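Peer 1: Test case, fold it:
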Amino acid sequence: MGSHRRKAPSGFDRGAGAVAVSLLSAAAAVLGAAGASAAPSAPAAPADDTRAEVDRLHTEAEQATEAYNKAEERTGALRGQVRRTQDRIARQQERVNELREALGSLAGAQYRSGGIDPSVALLFSDDPEDYLDKAAVLDRISEQQAGQLDELQDALRELGQERSEGAGKLVELEKSRKAVAAHKKTVETKLTEARRLLNSLTEADRAAYDRASRASRTDLPDLSGAVPASGRAGAAVAAAQSAVGKPYVWGANGPSGFDCSGLTQWSYAQAGVAIPRTSQGQRYAGRQVPLSQAQPGDLVTYRSDASHVGMYAGNGQVIHAPYPGAPVRYDPVGMMPIASVTRV
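Peer 2: Purely as a prediction, here's the structure:
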């Protein structure tokens, strides 16, 4: 009976087997490494990063816009102050000139009538009584001259103060003008960079971003049952609703385009109410109330620095001018962190 025992492997077979095992082990190691590297979540797509960066730039541009609006508002106020100061200086200078002219006339009259010693004049006078009458007049002229001299000194002192104040206002005005220019440059730089990034997107990604930017409510949402806080608040809401669909234009306060605080300021102006130009100023334009008590017409400011503002329209909606490329629209009141709710 033959033996069924397996033959011992030759040296060649043993070497081939070792190589095979080694190759399998190496393949397993490579596959394992590949599996391990694939385990973490995939990184964000470049388009997502670009969109996030564009949103950040728009936020920073809006903050710079509100700083620009504040500086521009201050510049306007200073221009008015400088103009009024210059008017006062002109009037005061005219008064000084009149006083000087009057004093000159009195001095001339006194010189012509009283140029010699009074006792000598009396001795040679043909009519002593007439002389005494003239002397009394001269005394009164001297008293009047002294009074007008005091008045002239006061007027000159006031004129100097007005000129000093005017010079200070002009210096402050120049600083404010420079601040306006600096903030304007910042806004334009941010928006230029945002446009550059948007233009770097593929056509499909750009279209998706544009759709998201315009994915808003420009139609009237259900605001039934929303009661304005006052008649003027109701008028302001109606004005804001009339602006829905108009473009965001930084630094603009209507009527063809708006930035965020420009929209709310313009809306209240249509109701006959003046409120500050900036979102930070509008935050304190009235009484602050809890969000739970918000009524149409209330101003809602956002972010910790109150750099964005919208108008509460009712039923959890605000009307606001979001950012460049997005029109005035309705959005949920909780679209970003709320800083305050202000009832004007």
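Peer 1: Only C-alpha atoms from now on, for both contacts and neighbour counts.
Peer 2: OK.
Peer 1: how about the helices in the stretch 1-150 of the chain?
Peer 2: 11-38, 46-113, 118-123, 128-200 (DSSP state H, counting those that start in this stretch).
Peer 1: What residues of the next helix or strand after the last one count as buried?
Peer 2: Put plainly, it is helix 128-200. Scanning forward in sequence from helix 128-200 by DSSP states H and E, the next helix or strand is helix 203-213. Of the residues in helix 203-213, Asp205, Arg206, Tyr209 count as buried by neighbour count, 16 or more other C-alpha atoms under 10 Å.
Peer 1: Next, the structure of the following sequence, for comparison with the previous one:
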Amino acid sequence: MARATVLSAAATAAAVISAVPVLAEPGAPPADSAGAAREVDRLFADAERAVEAYNGTAERVETLRTSFERQQDRVSRGQEAVNEARRALGSAAAAEYRAGGFEPTLVLMLSGSPETYLDHAAVLDRLGDRRVAGLRELLAAQRVLDQHRQEAEEQLSELTEEQASLARHKRAVQSRLATARRQYERLSDQERHARERADRAAERAAAPTAEHGKRARAGALPRAGAPVSGRAAAAVAAARGAVGLPYGWGQAGPDAFDCSGLIQWAWARAGVALPRTSQAQAGAGRRVALSDARPGDIVVYREDASHVAMYVGGGQMVHAPYPGAQVRYEAVDVMPVSSVVRP
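Peer 2: Have a look, this model is predicted:
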């Protein structure tokens, strides 16, 4: 397969990522205000799970694309090796012809199937050592080239499948977000205004409330004054600097973030590489108790680890909560904590 052909196929496969959402309209909202608000929260959480599934597939696509490009480079180098071996044999044939002969063995060296000729020991006796070596080099280069071409084709096929999966995950995210937005719009004006006021209050919060202080003293929340390392301090500074920037699903900065994108980006500013998804980040370090959390630790929420935040001290965390909101401070116990991880 020529390099241009394979890369063209990859570009065609990448085009599937621009799919549009399709899912059914949700049912009627719950009758009571509290139930309606819970339903909206549930739908946003469902959308966030879809976002993390998208992030995981996007990470695999990028890995496969990088591997495929490396394989294409190997194919190019292999083709050049084959061409060089053929040029060397061609030079030998030209020299033989100028010397007044053109042995059948040289014709076979330059044929499309020299393997057949090499299978006969009698022929090897008739070839000089240099000719045998040249022919073997050509055969070896051709085998390597064929292998790399086969591997490139297999990687292209896998890449195409993952890109199609990425498109499906994108449709799932878009449809779940649309469902959550429709449900939000069905809330009464009073309910929406109350939620918006709560969001604004959460965005302004930069210190624990009195109730948080009571719970911290009781040992439910982290103790104040825990030491923080240089890298953790840099990660916290980056996360704090992102406060006020918009949530953007599938984005890891610097201008918008989803929950795991914020954590990955903040720690990258500190020189630490973390995986892309919240589930992978939940296993990217040593687990500690919530009461022992230090600034920079990753706070993992929900049993399926579909949301993450960064603990920044004082019973507070910074996170990208959901679409339509901004990166903000909130109490670390605003949702059930499933684990705390120290990178």
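Peer 1: Fetch the TM-score of the aligned pair.
Peer 2: Once superposed, chain against chain, the TM-score is 0.76 (TM-score structural alignment, normalised by the length of structure 2); 280 aligned residues with a C-alpha RMSD of 2.4 Å.
Peer 1: nearest to Val289 of structure 1, of the helices of the stretch 1-150 of structure 1?
Peer 2: Among the helices of the stretch 1-150 of structure 1, helix 46-113 comes nearest to Val289 of structure 1, with 23.1 Å by C-alpha to C-alpha.
Peer 1: and the angle for that closest one with helix 128-200?
Peer 2: Angle of helix 46-113 of structure 1 versus helix 128-200, following axes from the mean of the first three to the mean of the last three C-alpha atoms, to 10 degrees, is 170 degrees.
Peer 1: Have a look at how far, on average, helix 46-113 of structure 1 is from structure 2.
Peer 2: Once fitted to structure 2, helix 46-113 of structure 1 is off its aligned match by 1.2 Å on average (mean C-alpha distance after the TM-score superposition for structure 1).
Peer 1: if we can go back for a sec, out of the helices of the stretch 1-150 of structure 1, flag the one nearest Gly272 of structure 1.
Peer 2: helix 46-113 (19.1 Å).
Peer 1: so how far is that closest one from its chain's centroid?
Peer 2: Remark: helix 46-113 of structure 1 is offset 18 Å from the chain centroid, using C-alpha atoms, centre = their mean, to the nearest Å.
Peer 1: packing partners for that helix?
Peer 2: The contact analysis (3 or more C-alpha pairs under 8 Å, 6 or more residues apart in numbering; DSSP states H and E) places helix 46-113 of structure 1 against helix 128-200.
Peer 1: now the angle from the helix it packs on to helix 203-213?
Peer 2: 130 degrees.
Peer 1: What is helix 128-200 of structure 1 packed up against?
Peer 2: Checked by 3+ C-alpha pairs under 8 Å, 6+ apart, helix 128-200 of structure 1 has helix 46-113, helix 118-123 packed alongside it.
Peer 1: Using TSV, please lay out these together with mean neighbour count.
Peer 2: TSV is the format used below for these (neighbours: other C-alpha atoms under 10 Å):
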stretch	mean neighbour count
helix 46-113	17
helix 118-123	12
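Peer 1: Aligned against structure 1, show me the partner of Val107 of structure 2.
Peer 2: If you follow Val107 of structure 2 across to structure 1 using TM-score structural alignment, you land on a gap.
Peer 1: Look at Val107 of structure 2 and say how many residues are nearby.
Peer 2: Using other C-alpha atoms under 10 Å, Val107 of structure 2 has 13 neighbouring residues.
Peer 1: mind listing the strands for the stretch 201-344 of structure 1?
Peer 2: 287-288, 299-302, 308-314, 317-320, 329-332, 338-343 (DSSP state E, counting those that start in this stretch).
Peer 1: between those, which gets nearest to Val19 of structure 1?
Peer 2: Among those, if distance is taken as C-alpha to C-alpha, the winner is strand 329-332, at 67.2 Å.
Peer 1: Superposed on structure 2, what's the mean shift for the closest one?
Peer 2: By mean C-alpha distance after the TM-score superposition for structure 1, the fitted strand 329-332 of structure 1 averages 1.9 Å away from its aligned residues in structure 2.
Peer 1: what about the residue positioned nearest the centre of structure 2, distance to Glu162 of structure 2?
Peer 2: What sits nearest the mean C-alpha location of structure 2, by C-alpha atoms, centre = their mean, is Glu59, with 1.6 Å. Counting by C-alpha to C-alpha, to the nearest Å, the gap from Glu59 of structure 2 to Glu162 of structure 2 is 10 Å.
Peer 1: Read off where stretch 55-64 of structure 2 ends up in structure 1.
Peer 2: Aligned using TM-score structural alignment, stretch 55-64 of structure 2 spans residues 69-78 in structure 1.
Peer 1: cool, and stretch 160-171 of structure 2?
Peer 2: Stretch 160-171 of structure 2 corresponds to residues 174-185 in structure 1, going by TM-score structural alignment.
Peer 1: By how much does the matching stretch deviate from structure 2 on average?
Peer 2: By mean C-alpha distance after the TM-score superposition for structure 1, the fitted stretch 174-185 of structure 1 averages 1.0 Å away from its aligned residues in structure 2.
Peer 1: Pro324 of structure 1 and Glu62 of structure 1, how far apart?
Peer 2: Taken as C-alpha to C-alpha, the span from Pro324 of structure 1 to Glu62 of structure 1 is 9 Å.
Peer 1: ok, back up a step: next one: the residue nearest to the residue nearest to the centre of structure 2 when sequence neighbours are not counted from Gly285 of structure 2, what distance?
Peer 2: Of all residues not flanking Glu59 of structure 2 in the chain, Arg276 sits nearest, at 7.0 Å (C-alpha to C-alpha, 6 or more residues apart in numbering). Separation of Arg276 of structure 2 from Gly285 of structure 2 (C-alpha to C-alpha) stands at 14 Å.
Peer 1: Those two: who's more crowded?
Peer 2: Neighbours per residue, other C-alpha under 10 Å: of Arg276 of structure 2 and Gly285, the larger number sits with Arg276, 22 against 15.
Peer 1: can you pull the buried residues of the match of stretch 160-171 of structure 2?
Peer 2: Neighbour counts over stretch 174-185 of structure 1 (16+ other C-alpha under 10 Å) mark Ser176, Arg177, Ala179, Val180, His183, Lys184 as buried.
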